[in-house]
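# Okay, sequence plus prediction incoming.
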Amino acid sequence: MTKTEAVNFFGSQKALAHVLQRSKTTVSGWPDKLPRGVQFEIQVKTDAQLKADLELFNEQAA
């Protein structure tokens, strides 16, 4: 998933930061292609309503 998708799901970067127990500054600094661990954390916290995107991982490794 992208940061845009996660922010849209939670309603704001502030709400996303709160759910992940991170600062808004940390969330703001993430690229749109979220780090792998963050994607899986969001997947767990949303009961898989948002899912980690394996295609993004392949792009990041290339």
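Cool, got the structure. For clarity, every value in this text was computed on a predicted model and none was experimentally measured.
# Could you use CA atoms for every contact and neighbour count after this?
Noted.
# separation between N58 and F10?
26 Å (C-alpha to C-alpha, to the nearest Å).
# here's the one I want to compare it with:
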Amino acid sequence: MRTVDVINFFKKKSKIAEVLGIGRSAISQWGDYVPVDRQYELEVKTGGQLKSDYSVQKLNRENNERKQQP
């Protein structure tokens, strides 16, 4: 999950901080990608509108397995 995608979803870092119960400065320390534990929390708190890297990889694996079945 890219940090920029989370910011675009919530529009403001202050809203992300509020949802996660953290300070805005913590978000600035994320870099390009959201930490794994926060990815899961954001996926749950957005009702799956944002997907963790784990969920995306799992969905991709499941789709690939379906394509390979005769």
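Sure, I can see it. None of the values given here were measured: they were computed from a predicted structure.
# Any chance you could compute the TM-score here?
The TM-score (TM-score structural alignment, normalised by the length of structure 1) is 0.81; 56 aligned residues with a C-alpha RMSD of 1.6 Å.
# rewinding a little: so between N58 and F10 of structure 1, which is more surrounded?
Ranked by neighbour count (other C-alpha atoms under 10 Å), N58 of structure 1 and F10 place F10 first, with 15 against 9.
# need the contact list for the more buried one.
F10 of structure 1 makes contact with L16 under the criterion C-alpha atoms under 8 Å, 6 or more residues apart in numbering.
# which position in structure 2 aligns with it?
Aligned by TM-score structural alignment, F10 of structure 1 pairs with F10 of structure 2.
# Please apply the same query to L20 of structure 1.
Under the alignment (TM-score structural alignment), L20 of structure 1 maps onto L20.
# Give me the distance between that match and V56 of structure 2.
21 Å.
# before we move on, what about V4 of structure 2?
17 Å.
# What of V6 of structure 2?
15 Å.
# Between these two, which is the more surrounded one?
V6 (19 against 13).
# moving C-terminal of the helix or strand encompassing that one, what's the next helix or strand?
Element membership for V6 of structure 2 (DSSP states H and E) is helix 3-10. Later in the chain than helix 3-10 of structure 2, the nearest helix or strand by DSSP H and E is helix 13-20.
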